[in-house]
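Engineer: coordinates only, sequence not included:
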């Protein structure tokens, strides 16, 4: 259970394996290529959730990239049928999946990672990215009517203050934008990466705040 992953809610977090990005700063890299062994099957998951009715408000579905999972919609429907709220974490590379879920009112909160400014997106993600697809997801989420946040993990080697001004312009008018300070861990693929200073993080926040009223530092 978590009090951190779903704002103002007590939630369980479900991790789904596989991802189409190869971010060198990923904290869940064992989930990226789908090699992580399943810890819980569907029967165990729904038994867990059934026993916690009245204790949990919702379920966070994260990854990896959940939108790659062909069973995502069915999973969410079953969770919603149990009376739980659903928060979905996504990299924004699958607006078609988001559109389908939103059209059927299957998600209550979306957290989308915005990895960097558009011109640095592919380098930051480790694969070629069509930023028009990312823009489509941004617009879809902002106009969806559901609660949402955008977030960026700030890394000294990847981000500058100018990048956060460009990100702010890209998601101008967003309801909430979280800047997360990168944390060095053994599981991160590129061990050379480092955390920005607290002063850098504040500069990043101020740059984004020119375009977004609610910019919050996370992880300091």
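Structural biologist: Thanks, I have it. Just so it is clear, the structure is predicted and the values come from calculations on it, not from any experiment.
Engineer: drop to CA atoms for contacts and neighbour counts, all remaining ones
Structural biologist: Fine.
Engineer: next up, the contacts around residue 87.
Structural biologist: 6, 58, 59, 60, 61, 107, 108, 109, 110, 111 (C-alpha atoms under 8 Å, 6 or more residues apart in numbering).
Engineer: which SS class is the fifth one?
Structural biologist: Meaning residue 61. Classification of residue 61 using DSSP: H, G, I helix; E, B strand; the rest coil returns strand.
Engineer: hang on, the earlier thing: want to try CSV for the contacts of residue 87, with neighbour count and distance to residue 219 as columns?
Structural biologist: Compiled in CSV, those are given as follows (neighbours: other C-alpha atoms under 10 Å; distance: C-alpha to C-alpha, whole Å):
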residue, neighbour count, distance to residue 219
6, 22, 15
58, 25, 23
59, 25, 22
60, 23, 19
61, 24, 21
107, 20, 26
108, 17, 24
109, 20, 21
110, 24, 20
111, 24, 16
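Engineer: out of those residues, give me the two with the largest separation.
Structural biologist: 58 and 111 (14.3 Å; C-alpha to C-alpha).
Engineer: so what touches the longest strand anywhere in the chain?
Structural biologist: Assignment by DSSP state E gives strand 147-154 as the longest strand of the chain. Contact with strand 147-154 is made by 108-116, 141-142, 174-182, 195-196, 201, as judged by C-alpha under 8 Å, 6+ apart.
Engineer: out of the contacts of residue 87, who's nearest residue 79?
Structural biologist: For the contacts of residue 87, the nearest to residue 79 is residue 59 (7.7 Å; C-alpha to C-alpha).
Engineer: relative to residue 95, how far out is that closest one?
Structural biologist: Computed as C-alpha to C-alpha, to the nearest Å, the residue 59 to residue 95 distance reads 21 Å.
Engineer: included below, for side-by-side comparison, is a second structure:
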């Protein structure tokens, strides 16, 4: 019996999942975080899932391959299914020639290393949820008990460092969540990334993102206002100063889309 994966679905061509590229995007079910602001909370909790054979996904990708630049996997947390994910990325790349990509919260560094050892991954996008020097805040942002923060941030650091071997670019992202993440937090994250020894990556991009209370966001944050555009831009400008010479900095808002600072 061939491999199967727990997925919520897929989109044959997406303009928002791989920066400046068109992707075929698959959503994996389940996540090890419980972010109270998550736009895919039902998917993350496994309430939206179906078991799909790898071959079914592969056939769909083959049909769409002439029209996209990347095959991309998001979630949820894709590395929870790391063996099946590695096989899927390998097969897509071998059978279609597409560049391959996945999102991760980087909290399972062994899974990231496993995938990287078996597939020439072209792009990885990592959500850096909060300053890594603030484990209590990190735990609060990801919806886990405060004591988990120290363990999580150490794993995230390792996961980020395990991703520098990408072929195209490493994308690091932070969401400005109202009441949780401030403009100064973004500046602090930028300083920490600058000092992590990531220079081996062929290209690094840092994206500051706007919180938007989409329908899938849990009720507490669905009532929150979206992050003001001006605040997102201000945070991105600070990040650009901190990461000068290391990373290209973008911001992403509903008003402007993705814009380079």
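Structural biologist: Looks like it came in fine. Remember, it's a predicted structure, so these values are computed and weren't measured experimentally.
Engineer: give me the TM-score for this pair.
Structural biologist: Here the superposed chains carry a TM-score of 0.90, computed using TM-score structural alignment, normalised by the length of the first structure; 220 aligned residues with a C-alpha RMSD of 2.0 Å.
Engineer: buried ones in the longest strand along the second structure?
Structural biologist: In the second structure, assigned by DSSP E, the strand with the most residues is strand 4-14. Within strand 4-14 of the second structure, the residues that qualify as buried are 4, 5, 6, 7, 8, 9, 10, 12, 13, 14, counting by 16 or more other C-alpha atoms under 10 Å.
Engineer: ditto for stretch 172-189 of the first structure
Structural biologist: Within stretch 172-189 of the first structure, the residues that count as buried by 16+ other C-alpha under 10 Å are 172-174, 176-184, 188-189.
Engineer: which of these fall in strands?
Structural biologist: Reading strands off these with DSSP E, I get 177, 178, 179, 180, 181.
Engineer: could you list every residue that touches the aligned partner of the last one in the second structure?
Structural biologist: What that stands for is residue 181 of the first structure. In the second structure, the residue paired with residue 181 of the first structure is residue 210, using TM-score structural alignment. Counting by C-alpha under 8 Å, 6+ apart, residue 210 of the second structure touches 175, 176, 177, 226, 227, 228, 229, 232, 251, 252, 253, 254.
Engineer: from those, which single one is nearest residue 136 of the second structure?
Structural biologist: Nearest to residue 136 of the second structure among those is residue 177, at 15.7 Å by C-alpha to C-alpha.
Engineer: map residue 14 of the second structure onto the first structure.
Structural biologist: Residue 14 of the second structure maps onto residue 2 in the first structure, by TM-score structural alignment.
Engineer: who are the contact partners of the closest residue to its match other than its chain neighbours?
Structural biologist: The shortest distance from residue 2 of the first structure to any residue other than its chain neighbours is 5.3 Å, reached at residue 11 (C-alpha to C-alpha, 6 or more residues apart in numbering). Contact analysis of residue 11 of the first structure by C-alpha under 8 Å, 6+ apart lists 1, 2, 3, 5, 56, 57, 58, 59, 60.
Engineer: what of residue 190 of the second structure?
Structural biologist: The contact partners of residue 190 of the second structure, by C-alpha under 8 Å, 6+ apart, come to 239, 242, 243.
Engineer: correct me if wrong: residue 143 of the second structure contacts residue 35.
Structural biologist: Yes. Here residue 143 of the second structure reaches residue 35: they are 4.7 Å apart, a contact under C-alpha atoms under 8 Å.
Engineer: pick out whichever of the two has more residues nearby.
Structural biologist: residue 35 (20 against 17; other C-alpha atoms under 10 Å).
Engineer: skipping its backbone neighbours, what lies nearest the counterpart of the more buried one in the first structure in space?
Structural biologist: Under the alignment (TM-score structural alignment), residue 35 of the second structure pairs with residue 23 in the first structure. Spatial nearest neighbour of residue 23 of the first structure, chain neighbours left out: residue 125 (4.4 Å); criterion: C-alpha to C-alpha, 6+ apart.
Engineer: next one: residue 204 of the first structure
Structural biologist: residue 161 (5.1 Å).
Engineer: counting neighbours, what do you get for that neighbour?
Structural biologist: Neighbours of residue 161 of the first structure using other C-alpha under 10 Å come to 17.
Engineer: check contacts around it.
Structural biologist: Neighbour list for residue 161 of the first structure: 200, 203, 204, 207 [criterion: C-alpha under 8 Å, 6+ apart].
Engineer: which members of the residues you listed are the farthest-apart pair?
Structural biologist: Going by C-alpha to C-alpha, the pair spanning the contacts of residue 161 of the first structure furthest: 200 and 207, at 10.6 Å.
Engineer: and for the first structure, the residue most distant from the center?
Structural biologist: Largest separation from the mean C-alpha position in the first structure: residue 51, at 27.2 Å (C-alpha atoms, centre = their mean).
Engineer: now residue 151 of the second structure: which helix or strand?
Structural biologist: Element membership for residue 151 of the second structure, per DSSP states H and E: helix 149-161.
Engineer: what do you get for residue 86 of the first structure?
Structural biologist: Going by DSSP H and E, residue 86 of the first structure is in strand 85-90.
Engineer: so that strand matches what in the second structure?
Structural biologist: Aligned by TM-score structural alignment, strand 85-90 of the first structure falls on residues 99-104 of the second structure.
Engineer: the matching stretch against the first structure, how far on average?
Structural biologist: In the superposition against the first structure, stretch 99-104 of the second structure averages 0.7 Å from its aligned positions (mean C-alpha distance after the TM-score superposition for the first structure).
Engineer: what about that stretch, distance to the chain center?
Structural biologist: What separates the centre of stretch 99-104 of the second structure from the centre of its chain is 9 Å, taken as C-alpha atoms, centre = their mean, to the nearest Å.
Engineer: before we move on, what about stretch 49-67 of the first structure?
Structural biologist: In terms of C-alpha atoms, centre = their mean, the centre of stretch 49-67 of the first structure is found 15 Å from the chain centre.
Engineer: residues of that stretch that come out buried?
Structural biologist: Residues 49, 56-67 are the ones in stretch 49-67 of the first structure that count as buried (16+ other C-alpha under 10 Å).
Engineer: also stretch 139-147 of the first structure?
Structural biologist: Here stretch 139-147 of the first structure shows 140, 141, 142, 144 as buried, counting by 16+ other C-alpha under 10 Å.
Engineer: with stretch 72-91 of the first structure instead?
Structural biologist: Those would be 73, 76-77, 79-80, 84-91, for stretch 72-91 of the first structure by 16+ other C-alpha under 10 Å.
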